[in-house]
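J.: All I have is the shape, not the residue letters:
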């Protein structure tokens, strides 16, 4: 029966106006006197009335829901960040998850939908692209949401005018190149991910720059999807070339896993015949054999920090905050000499 009871029934039982009942039940900022408040709450309890979450959001001007938008929840990079963000959000409310499957237009659609549902804040996780038109439209949508009292934090490039958790992709890849040349590797290739993805581009550029500082160069950069199968295809394309490099850098760990599978299918041993390195240090891949050399990003810390920025109401002067996250080179068996 509780689901059939309306707020009007509660107001009638309590002997108050519908507006007064709404202010009590839905948490409006307008104060209702103690006597009327107690009557409304007692009537709601007697009738078994359940408040409407959307109505509460309207009354308060926002809900207790935080939206989280990721490129692909099946990718362990995003799932680790999402799980960490949930630990911060859950004590304060609920998490609404959206996954774009790497479609930029879906990202904008999620922001628009979450704004319409009056979420408290939105966390966007993922790289920007070379599509400046999309970036501009997304930044405008975010600005509108923030002007209405919403909060936004981004994990990725500082391109949207919002609080940003910024991984230092370029410097991390540069340090990896330096470490690999220090191990004695002499010939290099890069599995570079999509050309239009800024994260992939920054990591390629950083790695190439790091090699140049050591008097080396990447003999070839092969572009593909930013996923395991993309790494597999790119590695096969690389191995079809006449000259095989001694060391291959894949711009993320899941691509590196695909590259290792392709090498194995060709009868090559890692690292004896070809060395492979990745980027991110996905926790679930640390038991891989051989263990993967990579650049470690503190993914859980990044997720927690972004969620905290959204929930933090103490943003000074309305100025955006940029939290820079440094990568750490981790040398393991896959590049051993």
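T.: Looks like it came in fine. Predicted model only: the values in this text are computed from it and were never measured.

J.: Could you use CA atoms for every contact and neighbour count after this?
T.: Noted.

J.: Now for the residue nearest to residue 92 when sequence neighbours are not counted: which residues touch it?
T.: Once flanking residues are discounted, residue 92 sits nearest to residue 64: 6.8 Å by Cα to Cα, 6 or more residues apart in numbering. By Cα atoms under 8 Å, 6 or more residues apart in numbering, residue 64 lies in contact with 57, 92, 93, 94, 119, 120.

J.: for residue 307, same thing?
T.: Counted by Cα under 8 Å, 6+ apart, residue 307 has contacts 85, 86, 88, 89, 123, 153.

J.: alright, now check it against this:
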């Protein structure tokens, strides 16, 4: 007991030795009122930009006050975990996500990073759960490739999960708009793409247009519907080929004998189903019915007839999103450029950047002039 009192007396004035257990880096970060990532960069010289000046001095002072001792073994484990990132998609069998994943994994491979991919099956609660699991495993970052939800409660829970992830030094990036989450995002112009699709059909003389729509709870669907505007007949179904067949069949049955002269499907899988439904209903494409898709997936040009569709640069979007996630780089893609610069703290509201990707309509054989119309 006397020996313990003697050692305690040797602690310099103003320095607080913890009563129980070893001091953690998280405690130092809390004491200095900085993120875990910032504390690690100061004390461990870990990855990321070097921290200098008053902020570094504050972290060093907090570590001194608490008696923090670096753990080399723990640092080695942290560095090993930082070579892994998560890629969360809706459906691994969907060519849309396959194209994005190809680009993302290509960028990750170039940086020596391993990618773990998980599918949510369009269940937003699974996205939140997976993000928590990646955080628990110490993943370096997470790329959310699926559409955000229009449900404010779900968006709020996801925002909380993202905040918890970034507070511990991770990064989160999204493909598609996430209005309630202050993270970097690569955003295709869904609204403009839908405008282009409708304008193309109207230029061909189509006025009776149906919409084969995915679930309205997806933000991507909402954006595309906003671009299409009002006055169109819409049926909602799953964002799949089967869903496209179901919705198109309902539309054609409800509007027989030329009641509809064109269909716009909100993705190419649904468009493929719509083409099949048209054939089964005895409607020739494009002579009786024009069909437009969205995304320009690799099979779109091989459908019969070849599909007119809105092209999204999916692989480039995946590459760019992964680059943002891994390096915070704002080097511009040939198709896009960032709209804001990074701030000091990862995950902070001020650090959010949006990289906008333009889209274009690719006209193929599935659209033609409406019967009896005259185009200029």
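T.: Cool, the structure landed. Since this is a predicted model, take the numbers as computed values, not measurements.

J.: circling back: and of the contacts of residue 307 of the first structure, the nearest to residue 289 of the first structure?
T.: Distance to residue 289 of the first structure across the contacts of residue 307 of the first structure (Cα to Cα) is lowest for residue 85, with 29.6 Å.

J.: In contact with the residue mapped onto that closest one from the second structure: list those residues for me.
T.: Using TM-score structural alignment, the equivalent of residue 85 of the first structure in the second structure is residue 104. By Cα under 8 Å, 6+ apart, the contact set of residue 104 of the second structure is 315, 318, 319, 320, 321, 322.

J.: Filter those residues down to the buried ones, ChimeraX style.
T.: The buried residues among the contacts of residue 104 of the second structure can be selected in ChimeraX (16 or more other Cα atoms under 10 Å) with this line:
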select :315,318,319,320,321,322
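
J.: counterpart of the residue nearest to residue 92 of the first structure in the second structure?
T.: Alignment note (TM-score structural alignment): residue 64 of the first structure maps to residue 83 of the second structure.

J.: State the distance from its match to residue 115 of the second structure.
T.: Residue 83 of the second structure sits 9 Å away from residue 115 of the second structure, taking Cα to Cα, to the nearest Å as the criterion.

J.: With residue 59 of the second structure instead?
T.: Distance, residue 59 of the second structure to residue 115 of the second structure, by Cα to Cα: 32 Å.

J.: So between these two, which is more surrounded?
T.: A count of neighbours by other Cα atoms under 10 Å puts residue 59 above the other of residue 59 of the second structure and residue 115, at 25 against 21.

J.: wait, doesn't that one sit right on residue 26?
T.: No - with contact defined as Cα atoms under 8 Å, residue 59 of the second structure does not reach residue 26; the gap is 11.3 Å.

J.: Now do the strands in the second structure.
T.: Residue ranges of the strands in the second structure, as given by DSSP state E, are 84-89, 114-119, 141-144, 171-175, 184-188, 209-213, 233-236, 262-265, 290-295, 308-311, 354-357, 360-362.

J.: Redo those strands as CSV? Include distance to residue 252 of the second structure.
T.: Shown next, in CSV, are the strands of the second structure (distance: least, Cα to Cα, whole Å):
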stretch, distance to residue 252 of the second structure
strand 84-89, 32
strand 114-119, 33
strand 141-144, 36
strand 171-175, 34
strand 184-188, 30
strand 209-213, 9
strand 233-236, 11
strand 262-265, 9
strand 290-295, 12
strand 308-311, 19
strand 354-357, 34
strand 360-362, 24
